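Provide a 3D model corresponding to the input given below.
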Amino acid sequence: MPGRSGRSTGPGERTCPAAARRRTLLRTEDNPPPTWPQGLTLAEFAGTWWVAHTKSRNEKALAHDLIALNIRYFLPMTWKVSRKSRRTVRSLLPLFAGYLFFCGSEVDRLELLRTNRAANIIPVADQQRLVRELVQIEQALKVGAPLSPHDYISRGQKCRVIAGPLMGLQGIVAETRGTIRLVLQVEMLGQAASVEIDSDMIEKVED
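Next up, the predicted model:
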């Protein structure tokens, strides 16, 4: 039966042509784009949002599978610099380890499950809230903001960025090692990312 990629599959063969990928993705050109299809913003995605809780270190491989299946996804990633054997290594890692956000139909959800790369799929009760939170992270990544994982904050002062490329973003302000960081949260996952911000570029947001 033809798969969504347009080629026929035989008995026992997986629909997704990228599902057999096994090697670790190290080279920059091997990394999937953070958003698929490229050229669309998350706000333009049509369908139902879910969160795929992936098997260990399967986020990028799953993204490649979804490209082959033409399923819309968002996999925010950030660069990490480390030292190995006296050399500097830059690695592009998922911002939220073990999670990939995807959008589509029930058929798309079943196709993703068939890749055998997801431990489970989490339904999203508040679709609009998730999109608002992801759009903020998308905006920060598009302007090259150095986002990094951050502890989830249940309470704190909400602020809005009023100048610069991050203008319009809202988050909770936290002070870490003498620097001010704007924390962008994904409530349903209890996870967050943050970026350093100048205090002159934010204003308080009243609840």
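
use CA for all of it now, contacts and neighbours both
OK.

what are the buried residues along the host helix or strand of Ile67?
Assigning secondary structure by DSSP states H and E places Ile67 in helix 59-69. Going by neighbour count (16 or more other C-alpha atoms under 10 Å), the buried part of helix 59-69 is Glu59, Lys60, Ala61, Leu62, Ala63, His64, Asp65, Leu66, Ile67, Ala68, Leu69.

can you list those residues in CSV and add distance to Gly144?
Listed next are the buried residues of helix 59-69 as CSV, based on distance: C-alpha to C-alpha, whole Å:
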residue, distance to Gly144
Glu59, 21
Lys60, 20
Ala61, 23
Leu62, 24
Ala63, 21
His64, 23
Asp65, 26
Leu66, 24
Ile67, 23
Ala68, 27
Leu69, 28
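
so where does Leu134 fall, helix or strand?
helix 127-142.

list the buried ones in that helix?
Leu130, Val131, Glu133, Leu134, Val135, Gln136, Ile137, Glu138, Gln139, Ala140, Leu141.

equivalent analysis for stretch 196-207, please.
Glu196, Ile197, Ile202.

hmm, back to that, which strands or helices does the helix or strand just after the helix holding Ile67 pack on?
For helix 59-69, the succeeding helix or strand toward the C-terminus, using DSSP H and E, is strand 72-74. Judged by 3 or more C-alpha pairs under 8 Å, 6 or more residues apart in numbering; DSSP states H and E, strand 72-74 is in contact with strand 35-36, helix 59-69, strand 99-104.

one more sequence to fold, the one below, so I can look at both together:
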Amino acid sequence: MQALKRPYFWHAIYTRSRAEKRLYQELCSKNIECYLPLKKELRQWSDRSKWVEEPLLRSYLFVKVSEREYYDVINSNFAVRYVTFGGKAVSIPEKQIEALRLFLDDENRKVDLCTDYLETGEVVEVISGPLKGIQGEITQIKGKSRIVIRFDSLGTCVYTDISLDSIKQVQIVMH
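You can find the predicted model right below:
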């Protein structure tokens, strides 16, 4: 008899304070697929400066689990709880996780985080460059054109500069 294949979904998990990397390591050792978005920052001390990798989203980690691994994650040492809505863990579309990975993989691109409410903008798709294929919203932040990936369940947006000639409008199909 063939084993039943369980569906896997991405979820955000809230971590203990400053324990994102430790939870990531713990979950990887349990063979649970997870993603910790990191950004490089230049830190300045009195005697030196050094590039360090810091979590982009403080106290959050993304996990891709089925029902079987769901409780393994929450029972980990550094996990607090899933990000929920109406008592149920919110699933995050695979496309958003992949777009976030592409944003952060380009070391020449400055990526910022915004927790201010941004007006919903025009939905666009990047048609050229390293972000080709990503869909997001185009908006103006601090006078520059930016593409935004909105994580409503986390109350945050990730954005980066984008050239207007490298995007096209996406037609929204209503059902």
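
in JSON lines, list the buried residues of helix 127-142 of structure 1 along with distance to Leu95 of structure 1.
Rendered in JSON lines, the data for the buried residues of helix 127-142 of structure 1 read as follows (distance: C-alpha to C-alpha, whole Å):
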{"residue": "Leu130", "distance to Leu95 of structure 1": "16"}
{"residue": "Val131", "distance to Leu95 of structure 1": "16"}
{"residue": "Glu133", "distance to Leu95 of structure 1": "14"}
{"residue": "Leu134", "distance to Leu95 of structure 1": "12"}
{"residue": "Val135", "distance to Leu95 of structure 1": "14"}
{"residue": "Gln136", "distance to Leu95 of structure 1": "14"}
{"residue": "Ile137", "distance to Leu95 of structure 1": "10"}
{"residue": "Glu138", "distance to Leu95 of structure 1": "11"}
{"residue": "Gln139", "distance to Leu95 of structure 1": "14"}
{"residue": "Ala140", "distance to Leu95 of structure 1": "12"}
{"residue": "Leu141", "distance to Leu95 of structure 1": "11"}
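
what is the most widely separated pair among these?
Using C-alpha to C-alpha, the pair of the buried residues of helix 127-142 of structure 1 lying farthest apart is Leu130 and Leu141, separated by 16.7 Å.

map Arg16 of structure 2 onto structure 1.
Arg16 of structure 2 maps onto Lys55 of structure 1 when the alignment is built from TM-score structural alignment.

cool, Ile162 of structure 2 as well?
Aligned partner of Ile162 of structure 2 by TM-score structural alignment: Ile197.

and what of Arg43 of structure 2?
Arg43 of structure 2 maps onto Ser82 in structure 1, by TM-score structural alignment.

wait, its match sits on Val89?
Yes: if you go by C-alpha atoms under 8 Å, Ser82 of structure 1 and Val89 touch, sitting 5.3 Å apart.

which stretch of helix or strand covers Ala125 of structure 1?
Here Ala125 of structure 1 is assigned to no helix or strand, by DSSP H and E.

what about it, distance to Glu206 of structure 1?
According to C-alpha to C-alpha, to the nearest Å, Ala125 of structure 1 stands 26 Å off from Glu206 of structure 1.

and Leu95 of structure 1, by the same measure?
29 Å.

that older thread, out of the helices and strands packed on strand 72-74 of structure 1, which is closest to Val186 of structure 1?
strand 99-104 (11.3 Å).

which helices and strands sit right next to the closest one?
strand 48-54, helix 59-69, strand 72-74.

now render those as a markdown table, adding distance to Val173 of structure 1.
Putting these into a markdown table (distance: least, C-alpha to C-alpha, whole Å) gives the following:
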| stretch | distance to Val173 of structure 1 |
| --- | --- |
| strand 48-54 | 26 |
| helix 59-69 | 29 |
| strand 72-74 | 25 |
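
out of these, nearest to Leu184 of structure 1?
strand 72-74 (15.8 Å).

the closest one: how far from the chain's middle?
Remark: strand 72-74 of structure 1 is offset 8 Å from the chain centroid, using C-alpha atoms, centre = their mean, to the nearest Å.
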